[in-house]
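A.B. asks: 3D, please:
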Amino acid sequence: MQYHFVIIGGGIVGMATAWKLALKNPGLRIAVLEKESVLASHQTGHNSGVIHSGIYYTPGSLKARNCIEGYRQLISFCQEENIPFKICGKLIVATTQKQIPLLEELYRKGIANGLNQIKRLSSSEIKDYEPHAAGLAALWVPYTGIVDYATVAEKIAQKFRELGGEIFPGSKVIALKDKGDFTEVITPEKTYLTKFYINTAGLYSDRIALLTGKQLSVRIIPFRGEYYTLRENRTWMVKNLIYPVPDPEFPFLGVHFTRTIKGTVEAGPNAVFAFRREGY
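C.D. replies: Just a heads-up that it's a prediction; the model follows:
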């Protein structure tokens, strides 16, 4: 089978890439190969389900620009496609004096990124937003929301199919062979001939890259995030989302309380080194 594009990986990034390609280039033959039997089985479906506003990122940076534009597009998509989501807001709470200047830096970043409705809160004002939270100071970020990203990915897949795109679940890529102007993307069952391929394989993106035979200077180091779920008779204690001030020495936002779109409340994640890439 011959295609203009083959997308390797059927998570939300792969599906969004395929859909946008099909939307902007009618007539292209595009295939998505997903090694699992269903889409969005891994990172897309294993996260806190938070719609981030861009408060953490350096103004003008690629992350900031993509987060702000992605926020706008995601909310618009959910509204147009009737996907459940909620803009509930979150608190970022400082619990030590050392965190106060870090909190102030987040405020400056937020304002510079156009989040003009964020508010500084005193210790007593925290109770107005989260009666069971405590801290020295906080930021209220009303833009933050929640959504089920696996549901978003499934809707994108539906729209991709409506444009003539093809999705092949259960198709694990095991080899890539250069054939001059084309590449053979090989799975145990079939070989797909394509002009271009795009690697959106998530946790396995480095291994897919190595199939090209090129040297690779980076690799995926897997970490597992663990969550607790609050008992149903205690979910009322968390009104929205509650985050700590992130430690700048680590690439994580910290353990937080998150309301999910399904109505549960989770506490997590931590970050634990994992010996398997899918060691959930």
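A.B. asks: could you use CA atoms for every contact and neighbour count after this?
C.D. replies: Noted.
A.B. asks: let me see the ranges of the helices in this protein.
C.D. replies: 12-24, 62-81, 100-112, 123-129, 149-162, 205-210 (DSSP state H).
A.B. asks: run this one through as well so I can compare:
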Amino acid sequence: MTDVVIIGGGIVGLATALQIKQQRPGLSVVLIEKEPAVARHQTGHNSGVIHSGLYYKPGSLKATNCIRGYQMLLDFCQAEGVPYELCGKIVVATKPDELPQLDILFERGQLNGLTNIRKISAGEMRDIEPHVAGIAGIAVPYTGIIDYTQVCEKLAQKFQQLGGELRLNERVEQVTPGTSLSIVVTNRSRYETKLVVNCAGLYSDKIAQLTQRDPVDVRIVPFRGEYFKLKPHKEHLVKHLIYPVPDPNFPFLGVHFTRMVHGGVEAGPNAVLAFRREGYTKSDVNLKELYETLSWPGFQKVAAKYWQTGLGEMYRSFSKAAFTKALQALIPAIQEDDLEEGGAGVRAQACDRTGGLLDDFAILETDKAINVVNAPSPAATSSLSIGQTVSEKVLSRF
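C.D. replies: Predicted coordinates for the structure are as follows:
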């Protein structure tokens, strides 16, 4: 019998596992991951940005956990020798109609405690990024770059040193909630546990449904973000991180330029519907999962509302010229030949039945389970804070 079974070996699951063992060493904790290593999906495919908390509504779970998690992450990396760099970023308005949203971002940043951000003119922007185009911006010195897979490897190591069990290559097939214990069945083992903690990311809604009889009223809709890389001879065009002013009605930040902690510059991502939950290429298709997405009433409402935006993102997915044009809004000197194929990530975006794309982190609780059902960006930055929040919920049960 195990006290706690955690499902999902991404950064949120690992941070939760470590926090539980640090706070209550006597509890038995097993973390189950279906892949042969940790951080194989959302965590290992993101752009490696340490987010400052600029974008998020003050008081929201994203804002509070990002601000708290930011410092917790830096403290952890310093203590454990995980390399990172606080290189800073600028958010760039390229058109007059973006200025009101830029002002809102600046105000949000200040309300979230980012006292060192500052508004900058076009000239000041070019002092920071000589090749950028824009009419106004915000300088954000807090933003950094990191390798989150390295963070996860260190979290896993410390969790196991404290007596936690990490079970790789195990896929959860069934969860049966009982009166006092739940039964978790994988392709390899069977676990009796007092509490299930679901940090399954792209499959968090599926696992949540296994933990309860009532329907889970959100569905994970997978959005693929595709990147290009700047060829080495053009990396000098980007000194820090360069972001556009995001569309306030769409939960993505727009194509941007990101220096990588191991070298190189990524350009992107776009945001297109993935045809399977772990669909990292255009040819990755799972007809059952695609049907589940397309038939979800909430997604149908999203598609009706954002069809023009979605078509534009899809066009950029298939047209390198269109992708280049979007990047040129920030750096006009970028040419199509300057870009080479990069990687891709898939964002687990929760969508409710009414067509709401959940903007905040979401945790659903039952007597026998705690389900983290929405933890997209900035979950990696916020992971230790989310882990603390979830671990507190766990420990209140014991």
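A.B. asks: tell me which of the helices of structure 1 sits nearest to Phe257 of structure 1.
C.D. replies: Comparing these by their distance to Phe257 of structure 1 (Cα to Cα), the top pick is helix 123-129, with 13.7 Å.
A.B. asks: contacts for that closest one next, please.
C.D. replies: Helix 123-129 of structure 1 is contacted from outside by 91, 133-138, 239, using Cα atoms under 8 Å, 6 or more residues apart in numbering.
A.B. asks: what does stretch 193-211 of structure 1 give?
C.D. replies: Counting by Cα under 8 Å, 6+ apart, 1-11, 13-14, 43, 173-176, 181-185, 216, 218-220, 222, 277 sit against stretch 193-211 of structure 1.
A.B. asks: which SSE is Asn371 of structure 2 in?
C.D. replies: Taking DSSP states H and E as the definition, one finds Asn371 of structure 2 inside strand 369-374.
A.B. asks: now that strand: which residue numbers in structure 1?
C.D. replies: Counting by TM-score structural alignment, strand 369-374 of structure 2 pairs with no residue of structure 1.
A.B. asks: next, the angle from that strand to helix 11-23.
C.D. replies: Inter-element angle recorded for strand 369-374 of structure 2 and helix 11-23: 140 degrees (by axes from the mean of the first three to the mean of the last three Cα atoms, to 10 degrees).
A.B. asks: now the angle from the helix or strand just after strand 369-374 of structure 2 to strand 369-374?
C.D. replies: Beyond strand 369-374 of structure 2 on the C-terminal side, the first helix or strand identified by DSSP H and E is helix 379-395. For helix 379-395 of structure 2 against strand 369-374, the angle by the same axes, to 10 degrees is 160 degrees.
A.B. asks: for the stretch 101-250 of structure 1, what spans make up the strands?
C.D. replies: Counting by DSSP state E, counting those that start in this stretch, the stretch 101-250 of structure 1 has strands at residues 119-122, 137-141, 145-147, 166-169, 175-179, 182-186, 191-199, 223-224, 228-229, 241-244.
A.B. asks: which part of structure 1 lines up with stretch 301-316 of structure 2?
C.D. replies: Across structure 1, nothing matches stretch 301-316 of structure 2 (TM-score structural alignment).
A.B. asks: list the buried residues in that stretch.
C.D. replies: Across stretch 301-316 of structure 2, burial judged by 16 or more other Cα atoms under 10 Å covers 301-303, 310, 312-313, 315-316.
A.B. asks: looking at those residues, which are in helices?
C.D. replies: Residues of those located in helices (DSSP H): 301-303, 310, 312-313, 315-316.
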